[in-house]
Every structure is written in structure tokens, then in C-alpha cells.
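J.: Sequence isn't available, so here's the structure alone:
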């Protein structure tokens, strides 16, 4: 029977540099700038860099390469590639990863909206109109309702930029992989690095900057014996590299057959970590200046991590600096660029899954799937309790959903389907250096043990202590309930038939002892060049 051809060609990067820039755009996000400096400071300062480096090499790089190998060898979105690698359970896992991205996109757009408004505020330091920068952010801007955990009272100053960025990001995605995602990253990522480097240099020239750097880098080696510092290091590496929730599987599936995937993985991993270190230097140099102006130690400052660092502490720093409008626009402009490129990758995972499964056109998938998500996003996060909902969704999707996804990926792909040797052989065959037994030990044994320990600790803590003092019914709906809804949706989507099933997919290059891929695929996603160089 003649093979059916696809109704369209799957997206593809036009060059190796295009893929690397897109992968960096996904990895370098808001968490690099506001999460890493605080995590490092709270976990031993300079001493934290040792477990951080170990975590990068033993978990970050190896899980990143696992995602690369799955996506590149099995040529599909997360549901399709994992279906080919691990059968029907793999597809369910792939849809769970898609659902993680749905949840993240729903709240991530709000943070980008906040950032865009603070970029505008930077020109006149509007935050100085509040009793404090923290009061301005929480109550003047977000209009936070402290008496309720859930309202549907919309905040226009949040909703309007949210709508603008939903339309903008969907318009870019509708253009496709090369003309949309790649072109956007090729512009924003160089601009991000230049603008943030300028910010760092400016911060280093301010009085008190050295005190901030001392607070950031001074090692407290007594912390190394505490399990928490190692969990924090692995957690930071794991989440900042965009691994185990479908992004790198999807992005690598758009690479050419003979692309050098292992080298690309090293570039992305070390590029991401280099930016995190740069962010730490810049942020703590600025905090040192703020402490200098207030006559206190850096450690006595409040709001040294998370959104409060970005939207409360840093505006206070900006107001105290000379040329404050310039520092403000550089900081919030950098945040905006980092967030936008990450949001592109998050939504690309969602669109790719629906395109592959149901044979939708790019435009139909973008607007048909994206617009309902935008409506939910505005109604949940654009409200007076949006910050609380965002915090809860972020905790459960990241601290539990992504970690669980990583463990199940290893179990299904490496343990149950025994594809470790095949994937290592695939990376070795197309890359400039060999990926062998050591990688298989790290990805199959060490990484899941460490990540599993993290997951168990988080679950025990959340079950026994709750989260942030939120009421049980609220966590049941927006925390545990969200995880349950994601799992149910994943199972339902797996049970739905693929559009125009075809047979004949062949993973390339041939690897001795490799198992056949699951042949159920989507005609629209079927790669007719299988076995050839594309």
C-alpha cells in the first residue's frame, strides 16, 4: 500500500545556530535572573557553586541530552516522539508534558505582562508613588486581595498587557518554526545578552558593589554537609535548562538528521549556566549598592529572591541609582526578552502536540488552542488574587509535575524499553564526541535517584505542612486538583485516535540492537525522509 504523504512539512530550523539560539531562548528565562542569585545566596554563597557545577554535569547535561536524543531520533512532538520510543504509556507521558506547558503558559504570560508595565514605569519611577516599592507592586499595581484566595475581579493594568502579549506570541508562533520562533530568538537573544551585560557593568561601577559580590561569592563550606544545598543545586539546574517537560524534545525534533546534537547540548547547558552566573554578579552588585545607600549589610535586605526581588527590591535599587531610568529599562527590558523567548518555547510544545496528533494546520492549532488558553489565563491570573493562583500553579507544576515527568521518562525509556544504548549510540553517531556508558549510568541511575529524593521530600513537606498557609480546599483545587486534571487530560488525549494513521517510520541512523519504534504515527507528522539526511 502506498505511503500517504503529509499535508504539510514539519517545521525545521534553518541552521545549527538557529537551534542553539532557540534552545538558549527557552533555557534563559525569568528564573535565571531572579531565582538563581537568591538560591545561591541562601545556600552557602560561593560554596553553592560546587554542588551547582556537580549538578550541571551529573543531571543537567545528561537529562538535556536524553531529551535531545528522544526528540531527534523519533522526530516528533513530546507525545509523538515518546509514543515511538515507549509505546502508548510514552504517549500519555508526552501529553502530561504538554499539560505542564499549558499550565505554565497560563501564568507565565502574566509575569511578562507585569514586566512590560514595569519597563514602562522605569522611565518615571512610578513605583515611588507607593508607600514602598513592595506596597506599590502588591497593592497599587496588582491590587492584591489579602482577604480572599480566589476572586474573579480583573485588574486592567494586568489584563491589558496580558492580552497584548498573548496576541503577540501567538502571532509569532503562527508564522512557523523558522519564520516565527527562530527569527524571534535570533533577534531577542543577542539583544538580551547585550542589554544585561550593560546592566551588569553599570552595577559593578557603583559604590558598595564589592560588598554585594562578597555576599554572593563568600563560601560557607559548612553548608555542603546539608542535603538541602544539594537538593537546591539540582533543582536550580533542572528547572533552568527546560528539561523533562517536552521543550527540548520538541525543539530537537526540528533539527536536521545529521545535526551535532551532543555539542549543541553542551553549548546550551554551559551558556545557560554562564548567564545565571552573570545574573548573580549583576543582581548582587546592585544589592550591594542598595545596602550601601541604606547603611546596612546585604544580608539585612529583604526580598532577595523570587518575584519580590524583581518587582520590589530592584525598583528600590533603580530609584537610588544615577540614570535610574536607564538601569530600570535595561533590567526590565532584559526580563521581558528572557520571558518572551521562554514563553515561545512553552507554547510551541503545546502546538506541536496538537498538530502531530490531529493533523491541524499551523494557523488552526495556534489560534484554536492558544485563544482558549489566553481566556483562562486572563480570568485566573489577571485578577486581584492572580499572584496567589500563579504561585500555587507554579509550585505544583514545577516542583512536582516536572520532577515526576523526569522520573517517569527515565523509567519508561531507559528501564522499561531499554533504549539507553540506542539513544547513546544515536548521539554518538551524529556528534563530534561519543556518548557512552557513563552517560547511561548518570541518566539511568544517578539522576533519577537524586530527582526522586527531591520529589519525595517536596511531597512529604507539602502533605504535612501545606503550602504558604493556603487553605486546604484551595490547594485541593489549584494544587493537587491541577495535577489530577493534567493526568486525566493526558489519558483522554492518548485514547483519542491519531489522524490518518500510517506505518513505516524508521529511526535513523541504524543502531545495532535498537528496538523498532512504535509505528502508530500521524500522517501530517510522518517524516518521509526517514533514513535519509534531511
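T.: Yes, it's here. Being a predicted model, the structure only gives us computed values, none of them experimental.
J.: From now on I want contacts and neighbour counts done on CA atoms only, so please keep to that.
T.: OK.
J.: where do the strands sit along the stretch 101-250 of the chain?
T.: In the stretch 101-250 of the chain, no strands are defined using DSSP state E, counting those that start in this stretch.
J.: Tell me who's in contact with residue 348.
T.: By C-alpha atoms under 8 Å, 6 or more residues apart in numbering, the contact set of residue 348 is 173, 247, 250.
J.: can you point me to the longest helix in this protein?
T.: helix 78-121 (DSSP state H).
J.: Which neighbouring elements make contact with that helix?
T.: Judged by 3 or more C-alpha pairs under 8 Å, 6 or more residues apart in numbering; DSSP states H and E, the packing partners of helix 78-121 are helix 61-74, helix 156-174, helix 247-253, helix 324-358, helix 362-381, helix 386-394, helix 403-409, helix 481-495.
J.: any chance of those in TSV, plus distance to residue 22?
T.: Converted to TSV, these look like this (distance: least, C-alpha to C-alpha, whole Å):
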stretch	distance to residue 22
helix 61-74	13
helix 156-174	13
helix 247-253	8
helix 324-358	8
helix 362-381	19
helix 386-394	23
helix 403-409	22
helix 481-495	27
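J.: Can you tell me which of the ones you listed is most buried?
T.: helix 247-253 (a mean of 29; mean count of other C-alpha atoms under 10 Å).
J.: structure B:
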């Protein structure tokens, strides 16, 4: 029998949960979402999304994990044996996220090593295409981008090293080191960024309110999507981490602390990001609208351009930024990995070390597909499908399972028992009626945008992912089936 493990302190759990929530999206996505969705106006739907989506659903996940103290696959199997298949579908979708997420961290590792000498040169866009992310030219699929391949393998080794150890010696210890370090680095970057000439241009651009946007459904969808993915909701991460909590844990208090830390980090970081973009606009005369982008374009193209004109300070800020991204990414990666690790460990009755090693080898092999000459293009295609089609739909399904099939009323005393804050009929109404409807609505909108103008290559990728996920979910469900 696999020995039950527990966090050795509330602090270990909190840092691990904050680490799982605070990731790449907080650094490179949030500021763009604010800017492109009404500026300061965006914070109204953002705060509402936290109140009716983020906090209620995380309380549900914490409560389920803490109540059952079991792996995600076993929990769904205990609720209804027929639901085990659903659990493996979600777990495999989340594992797919890890497979390409680690490749993105491999890109960051390349830029971290390049940031000391600025070896990306003056044509930073060309550097990214040639040495890191490749292009959308499918003829490059047959060749590997060697630095990215090496970077991904190194990140897998790091994730394996952290995850194969005992829960507290691995994830617990590294989270208590990396999360405070990440926050200290980002505080330093942001405070310096605020002193740059032109910083006020960036901040005004970020916060400029557009009140007419409040009646636009897209700003509300953007806010709810940001909360959904920023907090890594519904991916069995919070549920799995909560299953390791000892008795007498304050579940709701922990939820509020994690949500506050996550939102504070991404809002604070947005001020730094736009202060630096404002500096670039001021120094080069480039309009802000030409500089603002999200994701890889912002971090791996725009920022190296800015560091190039910063002088000596650029040589300090660049390594710090890419180190911060690495720290945020690694703590998120081990969090994304954990649900698959725990469920596989329980399924096969393996040791933690064996489970992590086997899954790391499998994951690393699949990651190599994303290190070919179409690396960034393939990551974008798979990321859109997995999140908009797979995970979003499965979050809605979980909401229905945990509130309609499972007796959620029995969970309320467990959640409230040691918490300073309490939940009751309003919370139950939100998770039972409001969230499933809203999540399914978001999924339908996402499906429409995903499948509009889809090309043949993207369609093939979607089909391959679905076939593999359903096939292996069926196999894993059948193994050791009663």
C-alpha cells in the first residue's frame, strides 16, 4: 500500500499553492489582458470574477481534496466508478499542458543564458525564430532547434529532481525557496521600472479607463478566463495539494490567501511591465500600441529590444527577469505535474520515485516534438485546443459532478469547521447553478473561436490529441478495474 503523505506545515502548502498559481500567465499575459479590455475599467469584471468564480470554485476544490484525501482519479471513482474515465481525460489534458509548458521554460532558459552577453543581437525577432521558437513553416517540422531541445531536457531533469523526492523535501522545500525569491526579484524589477523616464506613459496607457467596454461581453469573458487559468482552477492541482493537508486546516482562509497573493502579484507585475514599455516608447519614440503584446512576443522579442537600449542596467534587469520567469514556471510545472503523479502512483501502487521517473521520461519524449522548427507555432496550436476545448469543458463537468452527483451539502461542515470565514447557501447556489452555466457558455464561445478558420494541420493536431487522450484514458480506466 502506498504510504499517505501530508504537508509538514501550512506554510509548505501555501507556498506550493501560490507557486502553482503564479506562473507565466501572471507575468506575460495579465498586463496585456488589462490593456486590451478597457484598461482600468477591466478591474471591475476582474474583481467580480474573483468573487463568483475564483474563490467559490477553489473552496470547492480544497473541500473535495481535503475531504477525500485521495488522488483525483480515485475521488471520481469513489463518487461513481463510471467517472474514473472522466478523471483520466482531464489528467491527460493537464499532462499535455506540462509537456509544452516545459518547452516554454526551455525557451526562457536560453534567454537567461543569453541575457548576460545579449547574444540575441539587434534583430531579436530573427534570433527567436532561428535559435528558439522557429516559425509556422511546416517544412521545418523535420528538424530540431538544438538549444530548445537541450533547454527542455534540462527543465525536465529539474522538474524530475524536485518531484521525485518526498513531498516536503521536494515541492514543499523548493516552493519555500523559489516563491519568496520570485517575489523579491519582481519587487526589485518593478520598483526600478517605476523610476524609469517614461514610466508614467506606460502606467497611464495601462490604466486609461474605457467605461463603454463594461457593456461588452468580451471584457467579462476575458476577466473570467484570466481568473480561471491564472489560478490553475479545475486542473486537479488545488484538489491534489489539498488532499495532503493535515487535520484542522483552515481551508477558506488558505483559499483567500492564495487568491490575494496571486492577484497582487499579477497586478503589481503589470505596473512594472508597462513602466518598462513606457520607457521604450519615451526613448525610441515608438507608439505604445506598437510595443504592447502578450506571451512570447512580449517577453522574448519586445523586452530584449528594450534591454538593448537600457545600457548597464539592462544587463542587470534582463537576467533578473528571465530568472523570475524561470522560478515562476518551475513552481507551476511541478504543480501541473502533481495530479498525474498522484493518480498514477495510486493506480499502479508504485513508489513516488518510480512514478515520477516513468512519467518524466514519457513527458520528455513528447516534449521533444515541440522543440522542432515549428516549436512556437505548435505550442500555440496545442495550447489553444487543450485549454479552450478540453480543460474548460472538463472544469464545467467537474462543477456538475461535485455539486449534483456528489452530495455537496456534506462538504459544507468540513469546509467551515476550522475556517474563520464560512460558506453556506449562497456559495452552494453559485457553484451548483451559476458556475456550470457560465463555464459551459465560456466553452461554447471558446469552441466557436477555436474552430473558426481552422486549417488542415491544426485540425489534424486536434484529432491526434483527442484520439490519444481518449485511448489512453480508456486503457488507464480498464487497468485494475474491479
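T.: Alright, I've got the coordinates. Note that the coordinates shown come from a computational prediction; the quantities given were computed from them, not determined experimentally.
J.: So after superposing, what's the score?
T.: Aligned and superposed, the two chains score 0.97 in TM-score terms (TM-score structural alignment, normalised by the length of structure 2); 481 aligned residues with a C-alpha RMSD of 1.5 Å.
J.: about what we covered before: compare the helices and strands packed on helix 78-121 of structure 1 and report which one is nearest to residue 303 of structure 1.
T.: Of all these, it is helix 386-394 that lies closest to residue 303 of structure 1, at 15.6 Å by C-alpha to C-alpha.
J.: Now do that closest one: which elements does it pack against?
T.: Checking 3+ C-alpha pairs under 8 Å, 6+ apart, helix 386-394 of structure 1 ends up next to helix 78-121, helix 362-381.
J.: do that again at 6 Å, thanks
T.: Contact partners of helix 386-394 of structure 1 among helices and strands, from 3 or more C-alpha pairs under 6 Å, 6 or more residues apart in numbering; DSSP states H and E: none.
J.: Provide the aligned range in structure 2 for that helix.
T.: Using TM-score structural alignment, the residues of structure 2 aligned to helix 386-394 of structure 1 are 375-383.
J.: likewise stretch 433-444 of structure 1?
T.: Against structure 2, stretch 433-444 of structure 1 falls on residues 421-432 (TM-score structural alignment).
J.: Run through who's touching that stretch.
T.: 403, 416 (C-alpha atoms under 6 Å, 6 or more residues apart in numbering).
J.: any idea how far it is from the chain center?
T.: Averaging C-alpha positions (C-alpha atoms, centre = their mean, to the nearest Å) puts stretch 421-432 of structure 2 26 Å from its chain's average.
J.: Between the two ends of that stretch, what distance do you get?
T.: End-to-end distance for stretch 421-432 of structure 2: 20 Å, by C-alpha to C-alpha, to the nearest Å.
J.: Of all the residues in it, which ones are buried?
T.: 427-428, 430-432 (16 or more other C-alpha atoms under 10 Å).
J.: what's the answer for stretch 207-225 of structure 2, then?
T.: Neighbour-count burial for stretch 207-225 of structure 2 [16+ other C-alpha under 10 Å]: 207, 209, 213-214, 219-225.
J.: In space, what's closest to residue 114 of structure 2 - neighbours in sequence excluded?
T.: residue 120 (6.6 Å; C-alpha to C-alpha, 6 or more residues apart in numbering).
J.: burial measure for that neighbour, as a count.
T.: 21 (other C-alpha atoms under 10 Å).
J.: how much space is there between it and residue 130 of structure 2?
T.: Applying C-alpha to C-alpha to residue 120 of structure 2 and residue 130 of structure 2 gives a distance of 10 Å.
J.: And for residue 96 of structure 2?
T.: Counting by C-alpha to C-alpha, the gap from residue 96 of structure 2 to residue 130 of structure 2 is 25 Å.
J.: Those two: which is more packed in?
T.: Each of residue 96 of structure 2 and residue 130 has its neighbours counted (other C-alpha under 10 Å); residue 96 has more, 21 against 13.
J.: now for the more buried one: what does it line up with in structure 1?
T.: Counting by TM-score structural alignment, the partner of residue 96 of structure 2 is residue 103.
J.: Residue 148 of structure 2 now?
T.: Per TM-score structural alignment, residue 148 of structure 2 is aligned with residue 158.
J.: What number of residues are in the vicinity of the spatially closest residue to its match that is not a sequence neighbour?
T.: Of all residues not flanking residue 158 of structure 1 in the chain, residue 382 sits nearest, at 5.6 Å (C-alpha to C-alpha, 6+ apart). The criterion is other C-alpha under 10 Å. On that basis, residue 382 of structure 1 has 31 neighbouring residues.
J.: Could you verify my assumption that residue 382 of structure 1 touches residue 159?
T.: Yes - between residue 382 of structure 1 and residue 159 there is a contact under C-alpha atoms under 6 Å: 5.1 Å.
J.: For the corresponding residue of structure 2 for residue 262 of structure 1, list the residues it contacts.
T.: Using TM-score structural alignment, the partner of residue 262 of structure 1 in structure 2 is residue 252. Listed by C-alpha under 6 Å, 6+ apart, the contact set of residue 252 of structure 2 reads residue 419.
J.: Please give the element, helix or strand, for residue 252 of structure 2.
T.: Per DSSP states H and E: residue 252 of structure 2 is located in helix 251-284.
J.: for the very next helix or strand once past that helix, packing partners?
T.: The helix or strand immediately downstream of helix 251-284 of structure 2 is helix 288-291, counting by DSSP H and E. Counting contacts by 3+ C-alpha pairs under 6 Å, 6+ apart, helix 288-291 of structure 2 is packed against no other helix or strand.
J.: what does helix 288-291 of structure 2 rub up against?
T.: residue 281.
J.: What is the distance between it and the centre of its chain?
T.: 26 Å.
J.: and if you look at stretch 117-134 of structure 2?
T.: For stretch 117-134 of structure 2, the distance to the chain centre is 25 Å (C-alpha atoms, centre = their mean).
J.: cool, and stretch 182-192 of structure 1?
T.: The answer for stretch 182-192 of structure 1 is 17 Å, by C-alpha atoms, centre = their mean.
J.: from the buried residues of stretch 207-225 of structure 2, which is closest to residue 74 of structure 2?
T.: Distances from residue 74 of structure 2 to the buried residues of stretch 207-225 of structure 2, taken by C-alpha to C-alpha, are shortest for residue 225, at 28.1 Å.
J.: Alignment lookup: residue 10 of structure 2 to structure 1.
T.: Aligned partner of residue 10 of structure 2 by TM-score structural alignment: residue 16.
J.: how many other residues sit next to whichever residue in structure 1 pairs up with residue 183 of structure 2?
T.: Under the alignment (TM-score structural alignment), residue 183 of structure 2 maps onto residue 193 of structure 1. Per other C-alpha under 10 Å, the neighbour tally for residue 193 of structure 1 reads 16.
J.: next one: the one 3 residues further on
T.: Residue 196 of structure 1 has 23 neighbours, counted by other C-alpha under 10 Å.
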